[in-house]
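Asker: take this sequence and fold it.
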Amino acid sequence: MDQIDAELEKIGSLRDNPAGAIRITCTDVVIETVFRPKLGAFLKKYPAIQVELDMNYALVDIVAERFDAGVRIGEALEKDMIATRIGPDWRFSVVGAPSYFAGRSPPTTPHDLQDHDCINIRLAGSGGHLRWEFRSPDGRDVSLRVEGQSAFNTAGAALNGAVDGLGLCWISQEVAAPLIAEGRLQEVLVDWCPFYEGFHLYYPSRKRNSAAFSAFVDEMRYRGPARPA
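Answerer: Predicted structure coming up:
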């Protein structure tokens, strides 16, 4: 069936414009920071292409689930996959609302988080909570499980919880930046939050890609500096 689908897509690609459906599995952070800024222009440029973005925090088998590609940070790419960089290096931020910090001392090291209400993100599949990762100023990696009264299964919902004063949130700095600039969130533990290799679109090396998918990869490819200014 995969071969039949590929041949049908090839027939569609013989037209002036690439055509066909593309399915990508990723998180809501990827949708907001990588795909959303570019998707409108891409769909307008290629009106015969349909794009489905499946928001999922599980480690999805993209072949078994019949996705064209998935998205992971560069350090967590699957084997036997082709990877295309679609974003700059990025880091997490620990943020909380001014109302949360009223009457509380902000943490100065990750271990101080045990005295704070932290908003967890539950991972699909494993059922556990996402560990918060840090790096000390002298280069030591620190990985913590945090505790709090609230947990969500998406980063967007956790961020909203932080805005509402429910606790501290560990979130992509790019997502939190507008709220920090507006004064609705405060950032802490900045010196403990390292940069990570940027998001990559990954897909099977043995699969013959359609013209529609090739156009999508080319449009989403990141061509800027690795580290944001």
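Asker: from now on I want contacts and neighbour counts done on CA atoms only, so please keep to that.
Answerer: Fine.
Asker: what about the closest residue to residue 150 other than its chain neighbours, neighbour count?
Answerer: Distances taken as C-alpha to C-alpha, 6 or more residues apart in numbering place residue 119 nearest to residue 150, at 5.4 Å, with adjacent residues excluded. Residue 119: 26 surrounding residues under other C-alpha atoms under 10 Å.
Asker: from memory residue 119 sits against residue 168, does it?
Answerer: Yes - contact criterion C-alpha atoms under 8 Å: residue 119 and residue 168 qualify, at 5.8 Å.
Asker: the chain: strands as residue ranges?
Answerer: Assigned by DSSP state E, the strands in the chain fall at 20-26, 49-55, 69-73, 81-85, 90-96, 120-121, 132-135, 141-144, 151-152, 169-172, 186-188, 195-196, 199-204.
Asker: any chance of the ones you listed in JSON lines, with distance to residue 109 and mean neighbour count too?
Answerer: JSON lines is the format used below for the strands of the chain (distance: least, C-alpha to C-alpha, whole Å; neighbours: other C-alpha atoms under 10 Å):
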{"stretch": "strand 20-26", "distance to residue 109": "31", "mean neighbour count": "19"}
{"stretch": "strand 49-55", "distance to residue 109": "32", "mean neighbour count": "15"}
{"stretch": "strand 69-73", "distance to residue 109": "25", "mean neighbour count": "22"}
{"stretch": "strand 81-85", "distance to residue 109": "32", "mean neighbour count": "18"}
{"stretch": "strand 90-96", "distance to residue 109": "11", "mean neighbour count": "24"}
{"stretch": "strand 120-121", "distance to residue 109": "18", "mean neighbour count": "26"}
{"stretch": "strand 132-135", "distance to residue 109": "10", "mean neighbour count": "19"}
{"stretch": "strand 141-144", "distance to residue 109": "10", "mean neighbour count": "13"}
{"stretch": "strand 151-152", "distance to residue 109": "22", "mean neighbour count": "16"}
{"stretch": "strand 169-172", "distance to residue 109": "14", "mean neighbour count": "23"}
{"stretch": "strand 186-188", "distance to residue 109": "9", "mean neighbour count": "20"}
{"stretch": "strand 195-196", "distance to residue 109": "17", "mean neighbour count": "16"}
{"stretch": "strand 199-204", "distance to residue 109": "27", "mean neighbour count": "24"}
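Asker: alongside the first, I'd like the structure of this one:
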Amino acid sequence: MKRDELGDLVAFLAVAEERSFTRAAAQLGTSQSALSHTVRRLEERMGVRLLTRTTRNVVATEAGEQLAETLRPAFNDIRSRIDSLSAMRQRPGGTIRITSSRHAAETILMPAVKGLMVEYPEINVEVSIEQRLVDLVAERFDAGVRLGERVEKDMIAVRIGPELRMVVAGSPGYFERHPKPVTPHDLTQHSCINLRLPTLGGLYAWEFERDGRPLNVRVEGQFVCNDVPMIIDAAVGGLGLTCLPDDHLQPLIDEGKLIPVLQDWSPPFPGYHLYYPSRRLASPAFALLVDALRYR
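Answerer: The predicted structure is shown next:
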């Protein structure tokens, strides 16, 4: 591709996004007439109309929209890389957008973020609390925090917390009325509190493993909820057994409000990780965040 052809594509994309020759010309630092000539030259070279011009508006044709969709991610990537290189010469600053589950944000993310923002006033952080897995690129997040086993393989994943275990637990009052389960199969005789998953809306199948053999159990009970704090409150209140990661339940177990069972059926699994696209060029601010969160 010749150098002027690349410039023509940049000019076209600016007009298509601004939907105005006047605004696009101001953005590019050129005249409206020169910009109009550039786009017309591109249309003649491609042999297809890319923009429909009216007295009030400029709208991309179907061919123009297809071309814009092709150019947009490529030019955004170029801008991102140039911005990252420029940022390397500056004091850490800018906005970092992170998606996280609530519990991970409260227990791991926010303690690190608070310290970072105090030390570097130019760094801004936006945290979005989500239970679902988020497409970081499509929704323009810099990073996400999720359990290690839920991170996509094409992402860079940095461990930020210890290994976790799933814990089945009930209140002392519940076990006064029911015998403790000895194996996961005994759960069919118990009232269990089901977790409604945030993604597809199904119920979480309780996961166990012993001697390398996995076992999933579909449980039943009176109460179903998609909110972990409410499930914990119901378990403490004696409504049934719950199955959640130990970092949610351990404080209540230590206080004697919940009693764990089936502990020899719950092997450890990867804890919380910070994940981000592998092609991302880290800004100084983002690199500081990764270092502050890294589990040691």
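Asker: can you find the partner of the residue nearest to residue 150 of structure 1 in structure 2?
Answerer: Residue correspondence to structure 2 (TM-score structural alignment): residue 119 of structure 1 is matched to residue 193.
Asker: does its match touch residue 228 like I think?
Answerer: No - counting by C-alpha under 8 Å, residue 193 of structure 2 does not reach residue 228; the two are 10.4 Å apart.
Asker: still on that earlier bit, residues touching the match of residue 119 of structure 1, list them.
Answerer: Taking C-alpha atoms under 8 Å, 6 or more residues apart in numbering, we find residue 193 of structure 2 in contact with 220-225, 231, 234-235, 239-243.
Asker: of the residues you listed, keep whichever come out buried.
Answerer: 220, 224, 231, 234, 235, 239, 240, 241, 242, 243 (16 or more other C-alpha atoms under 10 Å).
Asker: reformat the residues you listed as TSV; add distance to residue 109 of structure 2.
Answerer: Shown next, in TSV, are these (distance: C-alpha to C-alpha, whole Å):
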residue	distance to residue 109 of structure 2
220	34
224	28
231	23
234	27
235	27
239	32
240	31
241	29
242	25
243	24
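Asker: show me those residues that map onto helices.
Answerer: Residues of those located in helices (DSSP state H): 231, 234, 235.
Asker: using JSON lines, lay out those residues together with distance to residue 136 of structure 2.
Answerer: Output for those, formatted as JSON lines (distance: C-alpha to C-alpha, whole Å):
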{"residue": "231", "distance to residue 136 of structure 2": "29"}
{"residue": "234", "distance to residue 136 of structure 2": "34"}
{"residue": "235", "distance to residue 136 of structure 2": "34"}
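Asker: which of these lies closest to residue 188 of structure 2?
Answerer: Lowest distance from residue 188 of structure 2 to those (C-alpha to C-alpha) belongs to residue 235, with 16.9 Å.
Asker: what separation do you get for the closest one and residue 195 of structure 2?
Answerer: Distance, residue 235 of structure 2 to residue 195 of structure 2, using C-alpha to C-alpha, to the nearest Å: 12 Å.
Asker: residue 15 of structure 2 now?
Answerer: Applying C-alpha to C-alpha to residue 15 of structure 2 and residue 195 of structure 2 gives a distance of 49 Å.
Asker: could the strands of structure 1 go into JSON lines alongside distance to residue 35 of structure 1?
Answerer: Listed next are those as JSON lines, based on distance: least, C-alpha to C-alpha, whole Å:
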{"stretch": "strand 20-26", "distance to residue 35 of structure 1": "10"}
{"stretch": "strand 49-55", "distance to residue 35 of structure 1": "9"}
{"stretch": "strand 69-73", "distance to residue 35 of structure 1": "11"}
{"stretch": "strand 81-85", "distance to residue 35 of structure 1": "13"}
{"stretch": "strand 90-96", "distance to residue 35 of structure 1": "16"}
{"stretch": "strand 120-121", "distance to residue 35 of structure 1": "22"}
{"stretch": "strand 132-135", "distance to residue 35 of structure 1": "25"}
{"stretch": "strand 141-144", "distance to residue 35 of structure 1": "29"}
{"stretch": "strand 151-152", "distance to residue 35 of structure 1": "22"}
{"stretch": "strand 169-172", "distance to residue 35 of structure 1": "15"}
{"stretch": "strand 186-188", "distance to residue 35 of structure 1": "25"}
{"stretch": "strand 195-196", "distance to residue 35 of structure 1": "19"}
{"stretch": "strand 199-204", "distance to residue 35 of structure 1": "11"}
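Asker: please report how far the equivalent of residue 61 of structure 1 over in structure 2 lies from residue 245 of structure 2.
Answerer: Counting by TM-score structural alignment, residue 61 of structure 1 lines up with residue 135 in structure 2. To residue 245 of structure 2, residue 135 of structure 2 is 24 Å away according to C-alpha to C-alpha.
Asker: check residue 147 of structure 2 too.
Answerer: Distance, residue 147 of structure 2 to residue 245 of structure 2, using C-alpha to C-alpha: 11 Å.
Asker: one more: residue 251 of structure 2?
Answerer: From residue 251 of structure 2 across to residue 245 of structure 2, the span is 12 Å (C-alpha to C-alpha).
Asker: again, but for residue 205 of structure 2
Answerer: If you go by C-alpha to C-alpha, the gap between residue 205 of structure 2 and residue 245 of structure 2 works out to 14 Å.
Asker: what of residue 279 of structure 2?
Answerer: 32 Å.
Asker: and residue 286 of structure 2, how far from residue 111 of structure 2?
Answerer: Residue 286 of structure 2 is 16 Å from residue 111 of structure 2, where distance means C-alpha to C-alpha.
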